[in-house]
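**Q** What follows is a predicted structure for the sequence shown.
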Amino acid sequence: MTHPAENDPIDSVLASLTNKYQQKSKPATKVENLADDLLADIESQFKQKKNNTHNPPPKTSGVDNALESLTQQLQTKHIPKKEISADDFEEIKRKELEEQRKAKAEARRKEELAKAEAQKKEELAKKAQLWLKNLDPNSDEGFWFSQFAMSYESKLQAAIDYLKALEN
C-alpha cells in the first residue's frame, strides 16, 4: 500500500532532511564563492605588489635635485654659437692667434737654447781635447788629473767637467 508523501512520516522526515541539507549547502556555496573572491583579490594584490617591487619608482635624492638644478643653470648661461656676435668672434680669433704666436715663439726660444747648449758642449769638448793633448802626465797637474779622472768613464768627460769648473 502506498501512502501519499504528505502523510508518510518517513517521507516528511526525508523532506525535512533534504530541506536542511539544501539550506546548509546553499550557504556553503556562498562561502565557497566568497572564499574564491577573497583568493582572487589576494592574488591580484600580490601580483600588483610583485610588479611594484620589480619596477620601483625612481627615487629622487638631494644629489639628483642639485644635479638637475646645476644643469638648468648651465643651460640658461650657455650661449649658443649662433648668438656669438661678430665682435666676440673676432676677439676669440685674435686671442687664439696670439696664443699660437706665443707657443711658436716659445718653441723657437727653446730650440735656440738647445742649439746654443749643444754648440757650447761641442766647443767645451774641443777645448778639453786640446787641454788633454797639452797635458803632461808626469807633471803635478797631470798626476792630479789622472787621480781625478779615475771616477769618470773617460778622461775626456773628466776634462770637460774640470774645464767647466774652471770657467765658473
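**A** All right, it came through fine. Residues are numbered from 1 along each chain as shown.
**Q** From here on, just use CA atoms for contacts and neighbour counts.
**A** Will do.
**Q** So L132 versus A114, what's the distance?
**A** Going from L132 to A114 by C-alpha to C-alpha, to the nearest Å gives 27 Å.
**Q** Which residue of these two possesses the greater neighbour count?
**A** Neighbours were counted for L132 and for A114 using other C-alpha atoms under 10 Å; L132 has more, 17 against 12.
**Q** my guess is the more buried one meets A158, correct?
**A** No: taking contacts as C-alpha atoms under 8 Å, L132 lies outside contact range of A158: 10.0 Å.
**Q** put this beside the first:
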Amino acid sequence: MDEIDKLLAEIQNEYTQAPKSQSQSQRPNIRTFNNVVSSDKPIGLDKLLADVKADFDEKDLAVELQRQQELEAKRIRVLEERQKKRDALKQQAQIWLSELEPLSPEGLWFESFSQGYPSQLDAAVEYLEGLEN
C-alpha cells in the first residue's frame, strides 16, 4: 500500500498545484487592472473632459457675444437719445434766435458770446444746453 499512497499523494499534489498555477495565470491582478484602466483613461476620460471644456468654452463665448451685443445696443440707444435731445435743442434754439432782439442787452450779449462758435445756431444750442444743466 505504500506505493499506492505515494501515487495518490503525487496525483493529489499535481492536482492541487495545477489549479493554483492555472488560477494565478488566469486571474487578473492589480497590475493588469491598472494597465486596463490607465489605457482607457486617456481615450475615454480625456475625450469627455475635452468635450465638457469645449461645451463650457462655447457657452462662455455665447454669453460674451450676448453681452457685447447688449452693450452695443445700449451705446446706440444712448447716441440716438443724445441726437434726439440735440435736435430738440436745435429747434428751441431756432425759435429762441427768431425771438431774440439783436439790439437788446441779451441780444448784444449773445452777439459777443456767439463769436467763438461756427454759427449763431451752434452758440444758441450750447447756451440753451447750459441753461438746462
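**A** Okay, I see it. What you see is a predicted model, and the numbers here were worked out from it, not measured in a lab.
**Q** Can you tell me the centre-most residue of structure 1?
**A** Centroid check for structure 1 by C-alpha atoms, centre = their mean gives L67 as the closest residue, at 15.9 Å.
**Q** Point me to the helix or strand that includes that one.
**A** helix 62-77 (DSSP states H and E).
**Q** Following the chain onward from that helix, which element is next?
**A** Per DSSP H and E, the helix or strand that comes after helix 62-77 of structure 1 is helix 86-134.
**Q** mean deviation of that following helix from structure 2?
**A** Aligned to structure 2 and superposed, helix 86-134 of structure 1 gives a mean residue distance of 0.9 Å (mean C-alpha distance after the TM-score superposition for structure 1).
**Q** Tell me how many other residues crowd the equivalent of A118 of structure 1 over in structure 2.
**A** Counting by TM-score structural alignment, A118 of structure 1 lines up with Q83 in structure 2. Using other C-alpha under 10 Å, Q83 of structure 2 has 12 other residues around it.
**Q** A123 of structure 2 now?
**A** Residues contacting A123 of structure 2 under the criterion other C-alpha under 10 Å number 19.
**Q** That one and A93 of structure 2: what is the separation?
**A** Separation of A123 of structure 2 from A93 of structure 2 (C-alpha to C-alpha): 9 Å.
**Q** Ok, L49 of structure 2 next?
**A** Distance of L49 of structure 2 to A93 of structure 2, given as C-alpha to C-alpha: 65 Å.
**Q** Those two: who's more crowded?
**A** Legend: neighbour count by other C-alpha under 10 Å for L49 of structure 2 and A93, higher for A93 (22 against 12).
**Q** what stretch of structure 2 does stretch 48-65 of structure 1 fall on?
**A** Per TM-score structural alignment, stretch 48-65 of structure 1 has no counterpart in structure 2.
**Q** how far does that stretch stretch from start to finish?
**A** Terminal residues of stretch 48-65 of structure 1 lie 29 Å apart, using C-alpha to C-alpha.
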